[in-house]
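Visitor: sharing a model that was predicted from the sequence below.
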Amino acid sequence: MKQLVFIHGGETFDTYDAYLSALREWDYDPTKEFGERWKNSLQEELGEAWQVLAPSMPSKYNAKYVEWCIWFEKVLPHLRDDVVLVGHSLGGIFLAKYFSEHTLLVSIAGLWLIAAPFDTEDTDYSLADFTLPESLENVSKQAKHIVLYHSTDDPVVPFPALDKYKEKLPGATVRIFSDRGHFLQERFPELIEDIQSL
């Protein structure tokens, strides 16, 4: 059975006060709380030949890199060779940073970074302790295939982040969209097709 690990996105803040301010400003939308998203249908779309692991990362509204590392490392003993890893938004930069610092004991068949932030240039958000190191060479060494997805109309992560990843991960395949925003749609057939083509 093939394996896929999905790491969801989240929010980061430099200070607890900044986090509290954001909580006060955000609106609650009950339609988004349990809305249908492609990440929730990965198992269904990929089928019985796949095992999808989708850990709920700690404190997603005030994420801390070290906390995410601790929880992610609880998943690692369950992985087998040729695992596929998919990170969306903050989950993408988490995987890039984690594998720049650590070497997995099993082989990575594919790594997908979807709408992943690269840095805080041209944005008003913080990456806190999720900031990438200078080199992502260890990421390239570990993943047999790296695929970068970004949409030109992403309102959250500026499109130039894609170019920065392309520069640091020169062997990566790039998929550019023009109408997906921050990839919050119900279905993601291109992702399913790419994963199944491995």
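Guide: That came through fine. Numbers count the residues shown, from 1 in each chain.
Visitor: C-alpha from now on. contacts and neighbour counts both.
Guide: Will do.
Visitor: quick one: the helices in this structure?
Guide: With DSSP state H, the ranges of helices along the chain come out as 16-25, 30-33, 42-46, 65-75, 90-101, 137-142, 160-168, 189-196.
Visitor: out of these, flag the one nearest residue 148.
Guide: For the helices of the chain, the distance to residue 148 is smallest for helix 160-168, at 7.3 Å, taking CA to CA.
Visitor: tell me the gap between the closest one and the middle of its chain.
Guide: Its chain's C-alpha centre lies 15 Å from the corresponding centre of helix 160-168 when counted by CA atoms, centre = their mean, to the nearest Å.
Visitor: here's the one I want to compare it with:
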Amino acid sequence: MFLINALAEAPPSRKLAGLFLIGAPFAGAGGWPSEDIRPTTELGARLPTTTPIYLYHGSKDDTAPFAHIDLYEKAIPGAIVHRLDGRDHQLNDDLAEVAAGVRALI
């Protein structure tokens, strides 16, 4: 949550191959309130256009509600979204899908 919003505020000076968010809470309307993050409905428009965004969220996440992935998908059009059925906040300690996504970039 903090990283994606920090990148929207100050894009990196280097090109990133991709950004992978796992069970990330959404700050803003419909998500969590935050005193540190200024929520924006234009999150995707403020991110580097050359950086693909990958979202992974388990349906059994009891830390960040599963609906938060829908909020991210709406705020970041073009994000690659992975809804993982039956997985918890740590994806049941199985990052196989994330690792496959990273490997596909290299």
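Guide: Right, received. Where do you want to start? Quantities reported herein were computed from a predicted structural model and do not represent experimental measurements.
Visitor: return the most buried member of the helices of the first structure.
Guide: Stretch with highest mean neighbour count among the helices of the first structure: helix 90-101 (a mean of 23; mean count of other CA atoms under 10 Å).
Visitor: that one vs helix 65-75, what angle?
Guide: 80 degrees (axes from the mean of the first three to the mean of the last three CA atoms, to 10 degrees).
Visitor: which other helices and strands contact helix 90-101 of the first structure?
Guide: Helix 90-101 of the first structure sits against strand 83-88, strand 108-114, helix 137-142, with contacts defined as 3 or more CA pairs under 8 Å, 6 or more residues apart in numbering; DSSP states H and E.
Visitor: next, format the helices of the first structure as CSV and append distance to residue 174 of the first structure.
Guide: Shown next, in CSV, are those (distance: least, CA to CA, whole Å):
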stretch, distance to residue 174 of the first structure
helix 16-25, 33
helix 30-33, 29
helix 42-46, 21
helix 65-75, 26
helix 90-101, 14
helix 137-142, 14
helix 160-168, 8
helix 189-196, 12
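Visitor: out of the ones you listed, which comes closest to residue 120 of the first structure?
Guide: Closest to residue 120 of the first structure of these, according to CA to CA: helix 160-168, at 9.3 Å.
Visitor: which bit of the second structure covers that closest one?
Guide: Alignment of helix 160-168 of the first structure against the second structure: residues 67-75, by TM-score structural alignment.
Visitor: distance from the matching stretch to the first structure after superposition?
Guide: Here the mean offset of stretch 67-75 of the second structure against the first structure after fitting is 0.9 Å, by mean CA distance after the TM-score superposition for the first structure.
Visitor: go ahead and name everything in contact with that stretch.
Guide: Stretch 67-75 of the second structure is contacted by residues 23-26, 30-31, 41-44, 55-57, 79, 81, 83 when judged by CA atoms under 8 Å, 6 or more residues apart in numbering.
Visitor: and the helices and strands packed on helix 90-101 of the first structure as TSV, adding distance to residue 99 of the first structure?
Guide: Below are those laid out as TSV (distance: least, CA to CA, whole Å):
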stretch	distance to residue 99 of the first structure
strand 83-88	11
strand 108-114	10
helix 137-142	5
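Visitor: nearest to residue 190 of the first structure, of the ones you listed?
Guide: Comparison of those against residue 190 of the first structure by CA to CA identifies strand 108-114 as nearest, at 11.8 Å.
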